[in-house]
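**Student:** no FASTA, just this:
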């Protein structure tokens, strides 16, 4: 049995952030936290999220795993007013999820776990070039990039972080000096390129994020770490480089 209650804004952040990459996800409920880890159908992007149980007004459960269709969860959450509480109850005997908002109660069927791609483990990737940037700045950079092309070129040196998107006729070039970043650690210049497709929906969520940690290497995955609600919700995003862009 699972019974949790949280403010609608908390659940919206969790569900809508996951929806930037996947349509279904397995929610792993533990005594002290919620964990979700999912990979997109093309195996290009992975997102992992952890939410502290302390964020929830009610956290009464036996440890369990529940696979949910995210769009249906969001449909219910959109009915909630600002600050309104949302209740989720999972009956493992009846195999039903009940989501309640005010007088509205919606019953959902969980998805068979065999139909959802869940990573067996999170890749242990060591990336030595790291920059920390505000969520607003990174969101604005990628939103500007989407009007020009589909591939973003990212570079990092001991002095600056660069984001460039070349297009057929136009281009976007953005450079942040080390003094304009919260932190910059890079010994030698590195370059890599990534598909904007996997980032555009995600960056829309970053305006409210205080700080994002970016890490990548020469033709290596992009790693992004950030959090919501004073880091009570932690997010890890991994994106494979575009090999064909070189």
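**Tutor:** That came through, no problem. Everything numeric here is computed off the predicted structure, so don't read it as measured data. Numbers count the residues shown, from 1 in each chain.
**Student:** contacts, neighbours, all on C-alpha from now
**Tutor:** OK.
**Student:** what's around the closest residue to residue 39 other than its chain neighbours, how many residues?
**Tutor:** Nearest residue to residue 39, sequence neighbours excluded (C-alpha to C-alpha, 6 or more residues apart in numbering): residue 46, at 4.3 Å. The tally of other residues near residue 46 (other C-alpha atoms under 10 Å) stands at 24.
**Student:** which residues sit in contact with residue 46?
**Tutor:** 21, 37, 38, 39, 40, 237, 238, 239 (C-alpha atoms under 8 Å, 6 or more residues apart in numbering).
**Student:** so it is in which element?
**Tutor:** strand 45-52 (DSSP states H and E).
**Student:** Which SSE is immediately downstream of that strand?
**Tutor:** strand 58-61.
**Student:** what packs against the next helix-or-strand element following that next one?
**Tutor:** Downstream of strand 58-61, the first helix or strand assigned by DSSP H and E is strand 64-69. Packing partners of strand 64-69 (3 or more C-alpha pairs under 8 Å, 6 or more residues apart in numbering; DSSP states H and E): strand 24-29.
**Student:** from the chain's centre, how far out does the strand it packs on sit?
**Tutor:** 14 Å (C-alpha atoms, centre = their mean, to the nearest Å).
**Student:** structure B:
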């Protein structure tokens, strides 16, 4: 059994984040939360979103799993305007999830979860934590996208740098420690990442959101932030780009 009511903007934010990696996802439902995990087909990035029952206006659930086609879900959410509520109800007998938005009802067939991956999120220990508003990252990415297919992130005790260098051009964003929301770094660390993956996730994070980037030298990056007024925790992992000598 699963019945819930949620703001359309909240559900859109969650769905858009996870859909940067996969087209189908498994919702692991518990009496107090919903968890979504995804890893992209190339195993370059993975994400875990834990949505507390507090993110919903109403929430009643037993432990269960449902698989959804995210393109279908996004098509339904396009019907919802700002401030609209989305009513969700699982119909296990018919194998469907029922969406109600205003006077519109959509019954969506579920996707079999048997073949879906259940990635284990690794424990990663990094030496640098950078906390800042996502708006700065969006600007740095906009300046970099036409230059190269990878981006360099650097943290030092003095600040944070996002840089991109191509054959002829380069872009550089530097934010001193005084302008960051937080910085924990004892020595300089730097790592390169595929720009398309980094850009895709940053673009769907709502403006004004505070994000924390965990870095180390040539090491996977952790990007952490909250959605739904702090009731949904997002962890995004991105593998580094290691260039051969």
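**Tutor:** That came through, no problem. Values in this document were obtained by computation on a predicted structure and should not be read as measured data.
**Student:** Fetch the TM-score of the aligned pair.
**Tutor:** After superposition, the two chains reach a TM-score (TM-score structural alignment, normalised by the length of structure 2) of 0.95; 245 aligned residues with a C-alpha RMSD of 1.4 Å.
**Student:** average gap between the strand holding residue 46 of structure 1 and structure 2?
**Tutor:** For strand 45-52 of structure 1, the mean distance to aligned residues of structure 2 following superposition is 0.9 Å (mean C-alpha distance after the TM-score superposition for structure 1).
**Student:** Structure 2: matching residues for that strand?
**Tutor:** Aligned using TM-score structural alignment, strand 45-52 of structure 1 spans residues 45-52 in structure 2.
**Student:** Now tell me what touches stretch 161-174 of structure 1 from outside.
**Tutor:** So stretch 161-174 of structure 1 is contacted by 131, 141, 144-145, 148-156, 175-178 (C-alpha under 8 Å, 6+ apart).
**Student:** To clarify, my last question referred to stretch 59-77 of structure 2.
**Tutor:** Contacts of stretch 59-77 of structure 2 (C-alpha under 8 Å, 6+ apart): 1-5, 8, 12, 15-16, 19, 23-32, 53, 99, 106, 108-113.
**Student:** Any quick PyMOL command for the buried ones out of those?
**Tutor:** The following PyMOL line selects those of the contacts of stretch 59-77 of structure 2 that are buried, judged by 16 or more other C-alpha atoms under 10 Å:
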select buried, resi 2+3+4+5+8+12+15+16+19+24+25+26+27+28+29+30+53+99+108+109+110+111+113
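**Student:** For the counterpart of residue 13 of structure 1 in structure 2, list the residues it contacts.
**Tutor:** Using TM-score structural alignment, the partner of residue 13 of structure 1 in structure 2 is residue 13. Contact partners of residue 13 of structure 2, counting by C-alpha under 8 Å, 6+ apart, are 204, 205, 206, 227, 228.
**Student:** Check residue 157 of structure 1 too.
**Tutor:** Applying C-alpha under 8 Å, 6+ apart, the residues near residue 157 of structure 1 are 186, 187, 188, 189, 190.
**Student:** That one and residue 173 of structure 1, how far apart?
**Tutor:** Per C-alpha to C-alpha, to the nearest Å, residue 157 of structure 1 is found 15 Å from residue 173 of structure 1.
**Student:** Likewise for residue 11 of structure 1?
**Tutor:** 36 Å.
**Student:** same thing with residue 30 of structure 1?
**Tutor:** From residue 30 of structure 1 to residue 173 of structure 1 the distance is 44 Å (C-alpha to C-alpha).
**Student:** just residue 187 of structure 1 next, same as before
**Tutor:** From residue 187 of structure 1 to residue 173 of structure 1 the distance is 22 Å (C-alpha to C-alpha).
**Student:** ok, now residue 228 of structure 1?
**Tutor:** For residue 228 of structure 1, the distance to residue 173 of structure 1 - C-alpha to C-alpha - is 28 Å.
**Student:** now do residue 111 of structure 1
**Tutor:** Taken as C-alpha to C-alpha, the span from residue 111 of structure 1 to residue 173 of structure 1 is 44 Å.
**Student:** same thing with residue 29 of structure 1?
**Tutor:** For residue 29 of structure 1, the distance to residue 173 of structure 1 - C-alpha to C-alpha - is 43 Å.
**Student:** what's the answer for residue 66 of structure 1, then?
**Tutor:** Applying C-alpha to C-alpha to residue 66 of structure 1 and residue 173 of structure 1 gives a distance of 43 Å.
**Student:** do residue 88 of structure 1 as well
**Tutor:** 45 Å.
**Student:** and the two? which has more neighbours close in?
**Tutor:** Neighbour totals were compared for residue 88 of structure 1 and residue 173, and residue 88 leads with 18 against 13 (other C-alpha under 10 Å).
**Student:** okay but that one is in contact with residue 4, surely?
**Tutor:** Yes - shown here, residue 88 of structure 1 and residue 4 form a contact pair, counting by C-alpha atoms under 8 Å, at 5.4 Å.
**Student:** Quick one: residues contacting residue 243 of structure 1.
**Tutor:** With contacts defined as C-alpha under 8 Å, 6+ apart, residue 243 of structure 1 is in contact with 193, 219.
**Student:** again, only using 10 Å
**Tutor:** 192, 193, 194, 219, 220 (C-alpha atoms under 10 Å, 6 or more residues apart in numbering).
**Student:** Out of the residues you listed, who's the most crowded?
**Tutor:** residue 193 leads the contacts of residue 243 of structure 1 on contacts (other C-alpha under 10 Å) with 26 neighbours.
**Student:** helix, strand or coil for that residue?
**Tutor:** State at residue 193 of structure 1, reduced to three classes by DSSP: H, G, I helix; E, B strand; the rest coil: strand.
**Student:** Good, wrapping up.
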